[in-house]
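Q: Structure, please.
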Amino acid sequence: MKTKTIIFALLFSMIFSISMVAQSSKKEPEFYNWFDDQVERYNTGLFNGIEYIELFRTINERHKFFKSNEFQTGSIVYDGQFYDQVPLKYDLHTDELLFNVGYNYPYPTLILFKNKVKSFSLGDSDFSRIDISKGEQPMNGFYEELLMKEPITLLKKNKKKRFKRIKGNTIYYEFDYENNYILNYDDTFYEIKSKKDVLNIWPNKKEFINENFNPALRKSNEDNFWINFFTKLADTFTNKNEGEKL
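A: This next block holds a predicted model:
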């Protein structure tokens, strides 16, 4: 049990430090952009991946990427180096991060090596790479940081499932979301799917959970629902011992 606690405590510290490093790095984007402009980005450590080949043709908006089928300007900590204003796409089907090198190069799009990606941001969304093979809730890949409010950390595993379609002589694919929400509390990770899962963690907060868990709000925007719910729940902890399982 002590080993498990140490592992998860270290992981929480890692997520927190990644967020702090990313926030600190974002304060100096002009310097990093100036540096990349001087040496040319393809001569930096970011130009390090494998060729991307599109295998699944799509013909509508049900694509496999995070928010947009187009490259988005983001930032990334790659192989220990921070890069800002980088054209990125996050493939939710394969859990891979793509980098747009440009059509002046043999491979215009690279798949960045996952083990070199510490964290990245797209728009207002921040992601961290987590790799846990042991414990009740194994975790591997990129996780979006939705909420970090003591004593709760809420993460989201963005995923899309592939469907093959045939229309006449045309074969194409559509992708639908299949997301998971992960909660870190008391050095343990839990997959959260329902009110029952929350009650299993905090049976002593049954009254609060029943009063504030509104399924109707969840249907309109699930991210906002979980963020608002767990923000309120975190506020109920008046000391570090409150919330322990009875």
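
Q: use CA for all of it now, contacts and neighbours both
A: Will do.

Q: ok, residue 58 touching residue 165?
A: No. Using CA atoms under 8 Å, residue 58 is not in contact with residue 165, being 9.6 Å away.

Q: Do a quick rundown of the helices in the protein.
A: Listed in chain order, the helices found in the chain under DSSP state H are 2-26, 29-39, 195-201, 206-212, 215-220, 222-235.

Q: buried ones in the fourth one?
A: Within helix 206-212, the residues that qualify as buried by neighbour count (16 or more other CA atoms under 10 Å) are residue 209.

Q: got it, and the second one?
A: Within helix 29-39, the residues scored as buried using 16+ other CA under 10 Å are 29, 32-33, 36.

Q: helices or strands up against that helix?
A: Applying 3 or more CA pairs under 8 Å, 6 or more residues apart in numbering; DSSP states H and E, we find helix 29-39 packed against strand 81-91.

Q: Quick one: distance of the strand it packs on to the chain centre.
A: Strand 81-91 sits 14 Å away from the centroid of its parent chain (CA atoms, centre = their mean, to the nearest Å).

Q: okay if I get the buried residues of helix 29-39 as TSV plus distance to residue 219?
A: Formatted as TSV, these follow (distance: CA to CA, whole Å):
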residue	distance to residue 219
29	37
32	41
33	41
36	43
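
Q: So what touches stretch 88-101?
A: Contact partners of stretch 88-101, identified using CA atoms under 8 Å, 6 or more residues apart in numbering, comprise 42, 47, 52, 64-66, 68-74, 86-87, 107-112, 114, 122, 141-142, 158-162, 175.

Q: do that again at 7 Å, thanks
A: 64-66, 71-74, 87, 108-112, 114, 141-142, 158-161 (CA atoms under 7 Å, 6 or more residues apart in numbering).

Q: Also stretch 153-162?
A: Here stretch 153-162 has contacts from 64, 92-93, 143-148, 173-185, using CA under 7 Å, 6+ apart.

Q: let's go with 6 Å and repeat that
A: Here stretch 153-162 makes contact (CA atoms under 6 Å, 6 or more residues apart in numbering) with 92-93, 143-147, 174-184.

Q: Just the buried positions in it, please.
A: So, applying 16+ other CA under 10 Å, buried residues of stretch 153-162: 153-160.

Q: again, but for stretch 100-115
A: So, applying 16+ other CA under 10 Å, buried residues of stretch 100-115: 100-101, 109-114.

Q: same deal with stretch 212-226?
A: Buried-residue list, stretch 212-226, by 16+ other CA under 10 Å: 213, 225-226.

Q: now the other sequence, so there's something to compare against:
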Amino acid sequence: MAGSTYGQMAALQPAVPDNVPEYPLVLYRSATKEVQNLYNGRLYYIYDSREEEHQFFVDRKYEKGAVFYDGQRYDSIPMMYDIVRDELVIKHINGFEPILLQSPKVRFFTIYNHNYLNLKSGNDINPDMQTGFYDLIYNGKTKTLARRIKQRQEKINERKVIALFPQKNFFYIYSNGKYNSVHTRKSVTRLFPGQKSELRKALREQNIKFRKDRERAIVTMVARYDELTKQ
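A: Alright, predicted model coming up:
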């Protein structure tokens, strides 16, 4: 997971200048081999593009991030994460066409300061957890994941069908050799009964209401647990 050495960054090379015939084509092809591999996916169709709500993480526009794809890391890549289909979309280097990356080849990506890992059921995570992209929201001793889900829904307004994309977040804390699903404050403290009062105190100190800010509350509690149990 996070903390491993993922390889060197691939430098994005400009197109071959038309007015420089002596440009060493062999060197160009060698330098852009990895980049060409990134952009050889199929085109992605942005569905429901006119609706107010959308299927993407945070925003319906490209945001530059990093992706580790097919054994190579790429930085400053314009991308969008389709949460509904659990797929990563990038903008082609030579135009505006959205390209769909092959999910099995994506080891991790970062977008909006969030680190998404491609985790496999029964291998990286519990057998009852679905294979896919998980947001590593806390990367301390007690790793914590968020699985973000959007499901396309429809409503009728003045005889017009409107697409809606409500989001749900599911949280998992690694403890006792497995990832444990947590949703309430009690489900978190149940994992760490010896530090129950201190974890509640951590929320009070930062004036965090669990139900109103569940993600921040979970991270705060886990970070306090790690602090209390560090050796």
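
Q: Show me the buried residues of stretch 153-162 of structure 1 that map onto strands.
A: Among these, DSSP state E puts 153-157, 160 in strands.

Q: Format those residues as CSV; extra columns: distance to residue 14 of structure 1.
A: Below are these laid out as CSV (distance: CA to CA, whole Å):
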residue, distance to residue 14 of structure 1
153, 12
154, 15
155, 14
156, 17
157, 17
160, 26
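
Q: which one of the residues you listed sits closest to residue 230 of structure 1?
A: Residue 230 of structure 1 has its nearest neighbour among these in residue 154, at 8.0 Å by CA to CA.

Q: Can you tell me what the closest one aligns to in structure 2?
A: Counting by TM-score structural alignment, residue 154 of structure 1 corresponds to residue 144 in structure 2.

Q: And that match, how close does it get to residue 177 of structure 2?
A: Counting by CA to CA, to the nearest Å, the separation of residue 144 of structure 2 from residue 177 of structure 2 is 13 Å.

Q: again with residue 103 of structure 2
A: 27 Å.

Q: Also residue 31 of structure 2?
A: Counting by CA to CA - residue 31 of structure 2 and residue 177 of structure 2 are separated by 43 Å.

Q: returning to that earlier point: which of residue 58 and residue 165 of structure 1 has more neighbours?
A: Between residue 58 of structure 1 and residue 165, counted using other CA atoms under 10 Å, the more crowded position is residue 58 (16 against 12).

Q: For the more buried one, list the residues it contacts.
A: So residue 58 of structure 1 contacts 172-173 (CA under 6 Å, 6+ apart).

Q: Quick one: neighbours of the corresponding residue of structure 1 for residue 194 of structure 2, just the number.
A: Superposed on structure 1 with TM-score structural alignment, residue 194 of structure 2 falls opposite residue 204. Neighbourhood size, residue 204 of structure 1 [other CA under 10 Å]: 15.

Q: Relative to residue 130 of structure 1, how far out is residue 204 of structure 1?
A: 30 Å.

Q: again, but for residue 97 of structure 1
A: Relative to residue 130 of structure 1, and taking CA to CA, residue 97 of structure 1 is found at 14 Å.

Q: same thing with residue 209 of structure 1?
A: Counting by CA to CA - residue 209 of structure 1 and residue 130 of structure 1 are separated by 29 Å.

Q: Find the centremost residue of structure 2, please.
A: residue 116 (3.0 Å; CA atoms, centre = their mean).

Q: My guess is it contacts residue 106. True?
A: No. Counting by CA atoms under 6 Å, residue 116 of structure 2 does not reach residue 106; the two are 9.8 Å apart.

Q: before we move on, the earlier item: for ChimeraX, what selects the buried ones among the contacts of stretch 153-162 of structure 1?
A: Buried residues within the contacts of stretch 153-162 of structure 1, by 16+ other CA under 10 Å, are selected in ChimeraX with:
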select :92,93,143,144,145,146,147,174,175,177,181,182,183,184
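
Q: Which residue in structure 2 aligns with residue 72 of structure 1?
A: Here residue 72 of structure 1 is matched to residue 63 in structure 2, going by TM-score structural alignment.

Q: My read is that its match contacts residue 78, right?
A: Yes. The criterion here is CA under 6 Å, and residue 63 of structure 2 meets it with residue 78 at 5.1 Å.

Q: Show me what residue 99 of structure 2 aligns to in structure 1.
A: Aligned partner of residue 99 of structure 2 by TM-score structural alignment: residue 110.

Q: Can you verify my assumption that that match contacts residue 53?
A: No. Residue 110 of structure 1 lies out of contact with residue 53 (CA under 6 Å); the separation is 9.0 Å.

Q: Give me the neighbour count for residue 65 of structure 2.
A: Residue 65 of structure 2 - counted by other CA under 10 Å - has 20 other residues nearby.

Q: Please apply the same query to residue 52 of structure 1.
A: 15.

Q: Contact partners for it?
A: 109-111.

Q: So which of the residues you listed belong to strands?
A: Per DSSP E, those map to strands at 109-111.

Q: Columns distance to residue 2 of structure 1 on top of the residues you listed, output as CSV?
A: Output for those, formatted as CSV (distance: CA to CA, whole Å):
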residue, distance to residue 2 of structure 1
109, 44
110, 41
111, 38
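
Q: For residue 79 of structure 1, state which of those residues is nearest.
A: Scanning those for proximity to residue 79 of structure 1, where the rule is CA to CA, the winner is residue 111, at 14.0 Å.

Q: Skipping its backbone neighbours, what lies nearest that closest one in space?
A: residue 98 (4.7 Å; CA to CA, 6 or more residues apart in numbering).

Q: Counterpart of the one you found over in structure 2?
A: Match for residue 98 of structure 1 (TM-score structural alignment): residue 89.
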